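S.K.: Just to be clear, the model below is a prediction. Sequence and coordinates:
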Amino acid sequence: MTALPILTIILMVSMLLFIFKVIKREQEIVMRNSEQLYLTNLEQLLHSIRGQRHDHMNHIHVISNLISTEGYKEASSYLKDLRTDIDMNYSLLVLDQPSLIALLQTKREYALISGVELDIIIKNPLTNTPLKSYELVQVIGNIIDNAFEEEINSKKREKKVTITIDSLYNSTIVISVNNINSLIDQSLKKNILAEGYSLKENHQGIGLYTVVNILKKYNGFLEFESDKKSGTTFFAFIPN
């Protein structure tokens, strides 16, 4: 064997090793971002649980004092308002996804703290989704985080995020996330779903790329529409 073919083989092997190294590095970056998402959601969930425990104790003290002072009318009104709040919190239980329930509950608490109105509309319990629970959290969590970031950074007074979980012709799950205060040019459609692309400074732009890759595993896809009147809506389509 001459020196030239040997050199060619060495170069090819070196190139393959380099490619594998790059792929592995990119996978590690995605995993680190996924782990960070879980840690953030877990921290928010723990904060929510502590806050709810503290709130429940306060509610008990208020109701007890109202009854002891014979303020029955005030106690009845207080309980009515409290029931509305409890019904809103427990509306998430229709979902057949405990991890997703935890995620949405933490986002609900985060919305209250951040001054963002959050509307969650559930028309599909997600009993037939092919995604694993952690993948579902990754998909919805990344899209919601982007929507919240846009609303929080907006200078407009009204801030709102709407999450809708629905189905299309009973064959496709459709998860949409709308935020009213952002506008994305359609000419950026290809770029914005690509790895590493971001409209923000010092931002890695991995979140939506991760969402796209997870959906592709199950023959799903991600789309978005954006206009000045209704803001930006991302749609995750998942065949079930």
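M.R.: Nice, I can see it.

S.K.: switch to C-alpha atoms for all contacts and neighbour counts from now on
M.R.: OK.

S.K.: can you give me the helices for the protein?
M.R.: Under the criterion DSSP state H, the chain carries helices at the ranges 3-68, 72-90, 98-114, 133-153, 189-192, 207-217.

S.K.: other SSEs contacting the second one?
M.R.: If I follow you right, that is helix 72-90. Judged by 3 or more CA pairs under 8 Å, 6 or more residues apart in numbering; DSSP states H and E, helix 72-90 is in contact with helix 3-68.

S.K.: Report the angle between the helix it packs on and helix 98-114.
M.R.: Going by axes from the mean of the first three to the mean of the last three CA atoms, to 10 degrees, helix 3-68 is angled at 70 degrees with respect to helix 98-114.

S.K.: Who are the packing partners of helix 3-68?
M.R.: helix 72-90, helix 98-114, helix 133-153.

S.K.: quick revisit: adding mean neighbour count, write the helices of the chain out as JSON lines.
M.R.: JSON lines is the format used below for the helices of the chain (neighbours: other CA atoms under 10 Å):
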{"stretch": "helix 3-68", "mean neighbour count": "13"}
{"stretch": "helix 72-90", "mean neighbour count": "12"}
{"stretch": "helix 98-114", "mean neighbour count": "18"}
{"stretch": "helix 133-153", "mean neighbour count": "19"}
{"stretch": "helix 189-192", "mean neighbour count": "14"}
{"stretch": "helix 207-217", "mean neighbour count": "19"}
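
S.K.: adding another structure so you can compare the two:
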Amino acid sequence: MRRNVWLLAIVLIAVLLGANNTVYYFTTKQSLEENLRHELQSIAKQIEISIELSRQGSEKFQEQIGRELRAVSIAAQYALDPDVEKVTKEQLTELSMKLDVLHITLLKRTIDNIVLYKSSDPKQIGFKTNTWDPWYQAFNELFDTHNVTIDWGQSLENFWTGPFEFAQTETSKIRKWGYYYDGSTNYIIDPYISYEDRQMEYDKQTGVGMIIAKTLLENSQLLEITGINPSTFPLGEQTTVTQRGDKLAHMTQQPIVYGSYLYKHADDQKLVQKAIQSNQSITVNTTINNKHVLKLYIPVSVDKSTSMLDENGEPINRYVLTLVADYKTIQNSLDKQFSNIALIMLVVTVLSLVIVYLIASSYRRAQDKLVRRTQETYVEEINGLFRAIREQRHDFMNHVQTIHALAELNKTDELKSYTSELTGEIRQLNDIINIGNPAIAALIRSKISQAESLKIKLETSFADMSNLALGIKSLDLTRVLGNLIDNAFDEVMNYPEERRLISIKGSQTNGYMEFEVSNTCDDAGKLDGKPLFESGYSMKGATHSGLGLSIVKSIVDKYKGSVRIVLNEPNKVTFIIRISD
């Protein structure tokens, strides 16, 4: 039965450790995932900064190009006749080559429009600009005030330039145009360059596209980086039809500002708007293109940008940067860490079970040793009691002969003294025998002998102990009394002979058995609140195991009894054991 109890305890401990480790495992997993999300957001922030620096650098480079176009315009003005009618194509072609621009076009104002009137490129001639919003507004402001007030593009004295954009005349080509007018001519001078000739090389070296490509190459967990125009993203690609009927894309109004957009989520539009409105990063754990990914939506605030416009041609001051990370890479990292944690938990669990088993085995051996010692003491005490009875019977004839001889010699005083000693010894033995329980009688007989040798005054009083109807084992009973009496012996031996007082009482009435063991104790007041019944606790020093009172408590608890300490007399402590039916 005891083995089953220990086995059950070990199983319960294993279950508790397993439950604890499982909770720890998933808590740690959640913590690691959160840390990796923060790490990914940190990477995203670095990417955001790099992209912004690159984008701002690109726009600064465009501003420098704008200044160059203004200088080209001024140079062309000095070389050309102020009357557009007197300027020839050959002149414009020659100037374009000398000033290192792609072409030069002259814009003339008519009654109801502004047209591309003359150009070194024949494809330009004849295009009307009144549908080129807001470019048409800029042309009119140049003619009227020599100053453009549009809040995007680059405005200089008598000059304005927009961003690189697809050309109306060649919809597959990207150009940047400059427009100059100071009132000294009857036309606007429009030199322009191609993206391939000037900006493309810069972007290859330091542009946003290069930053994205390098970032994806250096971060294996990143699958895609995308810049999204939140204004035009819900509307799709922004296009118009040119005067020639060609479809023209608007580079500055495209939904995808830069990067690719292959990992599309069904809620992208909603999440982009949520990120813009809340100005907070949003992370989604989802599956895209049959791949488990984390997708981050990061709002990025910027100064009004020339290269990003809303659907009405107005510059926007915020866009959304999205990053798609392969969760498999993250999961591999998590699995590696979890494997280490699982191994640690397994080792700790096994070690814990081994330690518990060793402690349990040690405790069980100690208990078994105490039981064996108690059994041996019990047998010795019973044998001692029987030996004392046999000795009295064996010496009976000697006592009778001695009494007879003293009577014949008429030595009355010696006879009285001898019979008094004899009857005292017999009465003491009879009192022990009359306890009624052989086990208790043997224990008391042994303790009386021990007390005599230690010069301890031991008083005993037992009543109605002949019928143990409570189911308590004699062995358990002697273990309880034996430990209490031994504790009393240890305590009174600290005092002079005249103060070595111990009292033992026992009774069985009204369905319960009660024992009292009292002894001298000057430190009785210090016992209050002490864990006297805890295993291993002792106030006697390192030479004592602290198991005696713990054994008493465990046995009494087994029989659903009670143990209490009475400290109501000075310099005296009393332990009261009660076991009921």
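M.R.: On my side now, so go ahead. As the structure is a prediction and not an experimental result, all values here were calculated from the model.

S.K.: So after superposing, what's the score?
M.R.: After superposition, the two chains reach a TM-score (TM-score structural alignment, normalised by the length of the first structure) of 0.82; 239 aligned residues with a CA RMSD of 3.1 Å.

S.K.: will you turn the helices and strands packed on helix 3-68 of the first structure into TSV that also has distance to residue 236 of the first structure?
M.R.: Converted to TSV, those look like this (distance: least, CA to CA, whole Å):
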stretch	distance to residue 236 of the first structure
helix 72-90	24
helix 98-114	15
helix 133-153	8
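
S.K.: I'd like the helices of the first structure as a markdown table, with distance to residue 199 of the first structure appended.
M.R.: As requested, these are arranged in a markdown table below (distance: least, CA to CA, whole Å):
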| stretch | distance to residue 199 of the first structure |
| --- | --- |
| helix 3-68 | 18 |
| helix 72-90 | 34 |
| helix 98-114 | 22 |
| helix 133-153 | 11 |
| helix 189-192 | 8 |
| helix 207-217 | 12 |
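
S.K.: rewinding a little: among the helices and strands packed on helix 3-68 of the first structure, which comes closest to residue 219 of the first structure?
M.R.: helix 133-153 (14.0 Å; CA to CA).

S.K.: That closest one corresponds to what range in the second structure?
M.R.: Counting by TM-score structural alignment, helix 133-153 of the first structure pairs with residues 474-494 of the second structure.

S.K.: Do you have the helices of the stretch 1-150 of the second structure handy? List them.
M.R.: 2-79, 89-98, 135-145 (DSSP state H, counting those that start in this stretch).

S.K.: quick one: the longest strand anywhere in the second structure to chain centroid distance?
M.R.: Using DSSP state E, we find that the single longest strand of the second structure is strand 291-301. Strand 291-301 of the second structure has its C-alpha centroid displaced from the chain centroid by 24 Å (CA atoms, centre = their mean, to the nearest Å).

S.K.: Residue 415 of the second structure touches residue 408, doesn't it?
M.R.: No - counting by CA atoms under 8 Å, residue 415 of the second structure sits too far from residue 408 to count as a contact (10.3 Å).

S.K.: Please determine how far the residue positioned nearest the centre of the first structure is located from residue 210 of the first structure.
M.R.: The residue lying closest to the centre of the first structure (CA atoms, centre = their mean) is residue 141, at 1.9 Å. Separation of residue 141 of the first structure from residue 210 of the first structure (CA to CA, to the nearest Å) stands at 11 Å.

S.K.: Repeat that for residue 240 of the first structure.
M.R.: From residue 240 of the first structure over to residue 210 of the first structure (counting by CA to CA), the distance is 20 Å.

S.K.: Identify the residue nearest residue 295 of the second structure in space, chain neighbours excluded?
M.R.: residue 324 (4.5 Å; CA to CA, 6 or more residues apart in numbering).

S.K.: how about that neighbour, what does it touch?
M.R.: For residue 324 of the second structure, the contact set (CA atoms under 8 Å, 6 or more residues apart in numbering) comprises 222, 223, 224, 225, 263, 293, 294, 295, 296.

S.K.: which one of those residues has the most neighbours?
M.R.: residue 295 (28 neighbours; other CA atoms under 10 Å).

S.K.: That one is in contact with residue 323, isn't it?
M.R.: Yes - when contacts are counted by CA under 8 Å, residue 295 of the second structure is listed as touching residue 323 (5.6 Å).

S.K.: Provide the aligned range in the first structure for stretch 174-186 of the second structure.
M.R.: So stretch 174-186 of the second structure is aligned with nothing, judged by TM-score structural alignment.
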